[in-house]
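Participant: Requesting a structural model of the entry that follows:
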Amino acid sequence: MRIDLNSDLGEGFGPWDMGDDAQILSIVTSANIACGGHAGDPETMFRTLSLAHDKGVSVGAHPGYADPIGFGRRVIPMSLDEITRMCAAQIGALQGVAALVGVPVAYVKPHGALANLAARDRTVADAIMAAVHRIDPNMAVLAISGTQTEQAARAAGLSVYSEIFADRGYLSSGQLVPRDQPGAMIHDAGEAAARLVSFLETGRMPVVDGDPIELAAQSICVHGDSPGALAMALEIRDRLMAQGVQIASFLGN
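Facilitator: Take a look at the predicted model:
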């Protein structure tokens, strides 16, 4: 069995860093890089892309609401066309900086409130996929498993890979528990790792409001911005490898 580990990186701005990207990039196999919406700027993008290139880590664009104060975790009222243009601008910005590094932007993973809204609202998911398809129909999409985002990506003819979250609680709908509700976050690295080992053995994810649900996944997200992120990423990688799981990019490189 093989699984990808991905992390949301490049989420600093100017002189402010968010997390230890260099260390996380020594653990994960795919990097979702902020591209100037919820976080990121040209220099941060360049540094993160360069580190990912040096580590041989696959690179994806991580577009979100242009709301750095709220870190992209608040829904900003926008029309569907505005969402398409916002995503296109952010993906294009990362592609431009990536060209300077010489690394391809191979996939797109929506961020935060935009990702959660797209997970349950097919029209929002379609608006994001319209941007991806028009920019490069060969780019893949990394989507929350079992959501509208998966369906929209497939309908757009895009390659789609599904992810589960190491440190987030789930609802029986397959969506994530909102961060302001009990059970939203898992802070204990051992607990998170044990849940993932069980999921890979059974294909079933525990939820806060019912019986475990079936999900499919080619990737596991380990957040890079949460407290103890590095220790959790290490624990998860080591526990999975001890179970004979190969850690490798979902793109096969």
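Participant: drop to CA atoms for contacts and neighbour counts, all remaining ones
Facilitator: Fine.
Participant: Tell me the helix or strand right after the helix or strand where Ser162 lies.
Facilitator: Applying DSSP states H and E as the criterion places Ser162 in strand 160-165. As assigned by DSSP H and E, the chain's next helix or strand after strand 160-165 is helix 189-202.
Participant: Which other helices and strands does the helix or strand that that following helix is followed by contact?
Facilitator: Next helix or strand after helix 189-202 toward the C-terminus (DSSP H and E): strand 204-207. Secondary-structure packing of strand 204-207 (3 or more CA pairs under 8 Å, 6 or more residues apart in numbering; DSSP states H and E): helix 189-202, strand 210-214.
Participant: which residues are contacting the strand holding Ser162?
Facilitator: With CA atoms under 8 Å, 6 or more residues apart in numbering as the test, strand 160-165 has contacts from 140-146, 150, 153-154, 216-222, 250.
Participant: buried stuff in the top strand by length along the chain?
Facilitator: As assigned by DSSP state E, the longest strand anywhere in the chain is strand 2-9. Across strand 2-9, burial judged by 16 or more other CA atoms under 10 Å covers 3-9.
Participant: Now the helix or strand following it: buried residues?
Facilitator: Next in sequence after strand 2-9, counting helices and strands by DSSP H and E, comes helix 21-24. Buried residues in helix 21-24, counted by 16+ other CA under 10 Å: 21, 24.
Participant: Which strands or helices does helix 21-24 pack on?
Facilitator: Using 3+ CA pairs under 8 Å, 6+ apart, helix 21-24 sits against helix 229-242.
Participant: what residues does the helix or strand that the helix it packs on is followed by touch?
Facilitator: Once the chain leaves helix 229-242, the next helix or strand it forms, by DSSP H and E, is strand 246-247. Here strand 246-247 makes contact (CA under 8 Å, 6+ apart) with 1-5, 29, 237, 240-241.
Participant: how about this one, so we can line them up?
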Amino acid sequence: MLSIDLNCDMGEGMVTDTRLMPYISSANIACGFHAGDEQTMCQTVALCLQHGVAIGAHPGFKDKTNFGRKPIPLSEMELFEWIQQQIDALQQICTAMRATLHHIKLHGALYNMASADADLAGMVAKIIHTLYPHLLVYALSGSYLIAACKALGLRTASEVFADRTYQDNGQLTPRTEANALIETTAAALQQVLEMVQNKQVTTVSGKKITIAADTLCLHGDGAHAVDFAKEIHHILKQKGIGIQTL
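Facilitator: Next up, the predicted model:
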């Protein structure tokens, strides 16, 4: 049976977290650097346990002012320490609450940079392999980070996006560009089915490129985030596509 994991970034201060939980299978929990704190991490882990949702760490740059979306140059040691501090903080909470940490997904600018920069991707993969070799790594489908993690023997999940447009090289269109987001539910649903069923996506230039789709990201910060999640959940079920954690 064809299936897909539905993931969503959580614990970032959005009011939609509780209402989104029934429609996802894995959550990426902010670890205090770009958003969140110990209390929000505990609350979000509790929600995941309540709904049977896989728990993931969502580390980003230490920059709440810019929500982790501004690039910050770091040495390998600094990056090592920042990633370790964040994931360890969530791991300690999971241990205390008898929950299992399932995966890692980078946030914001760090996610985008590690997707497009081979050297940074290699650095991140090395850090994860050293500290958390047992965890699954969610990363942009076809990215340098997917390749770097696979090269070290890490388990990976190729991530695709319902509401973001794609460039011909498989990268997401930068948010700074006008056509970065898919604005209508119908268009987003069409893209989701194309990626999940056909393993391809239509780029902004109209070209169809091959894409691996293990996990689909749903954003929880939009005005219609919950309705959008319901629509995607419904159409996948309608098409006989299972929704399950990897």
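Participant: coming back round to it: so how much does the longest strand of the first structure differ from the second structure once superposed?
Facilitator: Comparison of strand 2-9 of the first structure with the second structure after fitting gives an average deviation of 0.5 Å (mean CA distance after the TM-score superposition for the first structure).
Participant: okay, the contacts of strand 246-247 of the first structure in JSON lines with distance to Thr48 of the first structure next?
Facilitator: Below are these laid out as JSON lines (distance: CA to CA, whole Å):
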{"residue": "Met1", "distance to Thr48 of the first structure": "29"}
{"residue": "Arg2", "distance to Thr48 of the first structure": "25"}
{"residue": "Ile3", "distance to Thr48 of the first structure": "23"}
{"residue": "Asp4", "distance to Thr48 of the first structure": "19"}
{"residue": "Leu5", "distance to Thr48 of the first structure": "17"}
{"residue": "Thr29", "distance to Thr48 of the first structure": "14"}
{"residue": "Arg237", "distance to Thr48 of the first structure": "21"}
{"residue": "Leu240", "distance to Thr48 of the first structure": "26"}
{"residue": "Met241", "distance to Thr48 of the first structure": "26"}
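Participant: I'd like the distance between the counterpart of Arg98 of the second structure in the first structure and Met1 of the first structure.
Facilitator: With TM-score structural alignment as the criterion, Arg98 of the second structure lines up with Gly102 in the first structure. Distance, Gly102 of the first structure to Met1 of the first structure, using CA to CA, to the nearest Å: 31 Å.
Participant: So which of the two has more stuff around it?
Facilitator: Gly102 (12 against 8; other CA atoms under 10 Å).
Participant: so how far is Leu49 of the first structure from that one?
Facilitator: Taken as CA to CA, the span from Gly102 of the first structure to Leu49 of the first structure is 9 Å.
Participant: what does Gly183 of the first structure give?
Facilitator: Distance from Gly183 of the first structure to Leu49 of the first structure, by CA to CA: 33 Å.
Participant: before we move on, what about Leu196 of the first structure?
Facilitator: Leu196 of the first structure sits at a distance of 28 Å from Leu49 of the first structure (criterion: CA to CA).
Participant: who's more crowded, these two?
Facilitator: More crowded of Leu196 of the first structure and Leu49, by other CA under 10 Å: Leu49, with 31 against 23.
Participant: one step back: list buried residues within the contacts of strand 160-165 of the first structure.
Facilitator: 140-146, 150, 153, 216-222, 250.
Participant: Go through the residues you listed and flag which are in strands.
Facilitator: Filtering these for strands - DSSP E - leaves 140-144, 219-221.
Participant: Show me what Ser226 of the first structure aligns to in the second structure.
Facilitator: By TM-score structural alignment, Ser226 of the first structure lines up with Gly222.
Participant: now its match, what's its secondary structure?
Facilitator: coil (DSSP: H, G, I helix; E, B strand; the rest coil).
Participant: quick one: it and Lys237 of the second structure, what's the gap?
Facilitator: 23 Å.
Participant: what does Gln191 of the second structure give?
Facilitator: 16 Å.
Participant: Contacts for the lengthiest helix in the second structure, please.
Facilitator: Ranked by number of residues, the top helix in the second structure under DSSP state H is helix 76-96. Identification of contacts with helix 76-96 of the second structure by CA under 8 Å, 6+ apart yields 31-33, 38, 41-42, 45, 57-62, 100-101, 123-124, 127, 131.
Participant: residues contacting the aligned partner of Thr149 of the first structure in the second structure?
Facilitator: Here Thr149 of the first structure is matched to Leu145 in the second structure, going by TM-score structural alignment. For Leu145 of the second structure, the contact set (CA under 8 Å, 6+ apart) comprises 114-115, 118, 121-122, 124-125, 139.
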